[in-house]
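1. One predicted model, sequence on top.
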Amino acid sequence: MALAERYHRAGGDESVYAIQQEAGPDAAPLLILRTTHTDADHSLFEKQRDSVVSYLTRFERLSTSEGYLMDVFGGDGSLLHRLDARS
């Protein structure tokens, strides 16, 4: 949650209440987002994805040179999106 708080202080989307970064396969990080939203609206996902990845690369020194994976879980705990953006 501390990562999400730093993201919010930088102007990030308040509906994202937790961001977790883990080692993924092939040197690509796995990003896990938890949001208050409960629907799988694709345009909302794209906006959150771009905002979070931009923040992490600019301020948290995330390397996306090998791409990344992202799972987004909704307010009810359901998986809303799964993205494989590996190069």
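-> Nice, thanks for sending it over. None of these values were measured; they are calculated from a predicted model.
2. CA atoms for contacts and neighbours, from now on please.
-> Fine.
3. give me the element the residue nearest the centre of the chain is part of.
-> By Cα atoms, centre = their mean, the mean C-alpha position of the chain lies nearest to residue 33, the distance being 4.5 Å. Taking DSSP states H and E as the criterion, residue 33 maps to strand 30-35.
4. what's the answer for residue 37, then?
-> Here residue 37 is assigned to no helix or strand, by DSSP H and E.
5. Show the contacting residues for the residue lying farthest from the centre of the chain.
-> When each C-alpha in the chain is compared with the mean C-alpha position (Cα atoms, centre = their mean), residue 26 comes out farthest, at 18.5 Å. The neighbours of residue 26, taking Cα atoms under 8 Å, 6 or more residues apart in numbering as the test, are residue 66.
6. okay, now the one to match up with it:
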Amino acid sequence: MRKALSAFLLATTVLLSGCDTGTSPTGNPTAADGPPTTSASPVGNDSELAARYRRAGGDPDVYGIKHAKNRDGVLVLTVWSRKRSGYGGGFDDFDRTLTSFLTGTGVSLDQGYVLNVYGPDGAILHRYDTTVENNS
């Protein structure tokens, strides 16, 4: 009986050890509040890249930027923003500023890209596709 109780307590501890109901100290949404992507909220380099973007004059609401190719080789740009609604008529300026910054850091946009912008609640604010397949 004692072994069964010990095993139960150990299993319960392991299961509960990954749970976190707190919020981020920076005020950014936690993973539970993040966008429905593989990486639910920006971490490490994603946040650092966004900080460099803001310092370069980019949108002050952006707190995460990630760029990676998907399994089809398409460049996907993921941006996390504190905006709760879209950019309205200013999206073209936002896109131009973001892509100019990224090309300055060495990111190649020659083959086009898919840009996904997420709000703080994980809702997608914009999806913009410049790949040849979708713009021919």
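-> Everything's here; your move. All figures in this text were calculated on a predicted structure; none of them were measured in a lab.
7. Superposed, what's their TM-score?
-> Taking TM-score structural alignment, normalised by the length of the first structure as the basis, the two superposed chains have a TM-score of 0.86; 86 aligned residues with a Cα RMSD of 1.5 Å.
8. re earlier: quick check: the residue nearest to the centre of the first structure touching residue 22?
-> No: counting by Cα atoms under 8 Å, residue 33 of the first structure stays clear of residue 22, with 11.4 Å between them.
9. thinking again about what came up before, what range in the second structure does the strand holding residue 33 of the first structure sit on?
-> Under TM-score structural alignment, the counterpart of strand 30-35 of the first structure in the second structure spans residues 76-81.
10. For the second structure, which helix extends over the most residues?
-> helix 2-17 (DSSP state H).
11. Next SSE downstream of it?
-> helix 45-55.
12. just to revisit the earlier point, what's the average distance for the match of strand 30-35 of the first structure when superposed on the first structure?
-> Here stretch 76-81 of the second structure, set against the first structure after superposition, deviates by a mean of 0.5 Å using mean Cα distance after the TM-score superposition for the first structure.
13. List the contacts of that stretch.
-> 41-42, 61-70, 113-120.
14. Can you flag which of those belong to strands?
-> In strands, judged by DSSP state E, the following of those are found: 62-69, 114-118.
15. JSON lines please, covering those residues and showing neighbour count and distance to residue 107 of the second structure.
-> Listed next are those as JSON lines, based on neighbours: other Cα atoms under 10 Å; distance: Cα to Cα, whole Å:
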{"residue": "62", "neighbour count": "20", "distance to residue 107 of the second structure": "18"}
{"residue": "63", "neighbour count": "23", "distance to residue 107 of the second structure": "19"}
{"residue": "64", "neighbour count": "25", "distance to residue 107 of the second structure": "16"}
{"residue": "65", "neighbour count": "24", "distance to residue 107 of the second structure": "12"}
{"residue": "66", "neighbour count": "19", "distance to residue 107 of the second structure": "11"}
{"residue": "67", "neighbour count": "17", "distance to residue 107 of the second structure": "8"}
{"residue": "68", "neighbour count": "13", "distance to residue 107 of the second structure": "10"}
{"residue": "69", "neighbour count": "12", "distance to residue 107 of the second structure": "11"}
{"residue": "114", "neighbour count": "18", "distance to residue 107 of the second structure": "13"}
{"residue": "115", "neighbour count": "19", "distance to residue 107 of the second structure": "13"}
{"residue": "116", "neighbour count": "18", "distance to residue 107 of the second structure": "16"}
{"residue": "117", "neighbour count": "24", "distance to residue 107 of the second structure": "18"}
{"residue": "118", "neighbour count": "28", "distance to residue 107 of the second structure": "21"}
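16. Okay then, goodbye and thanks.
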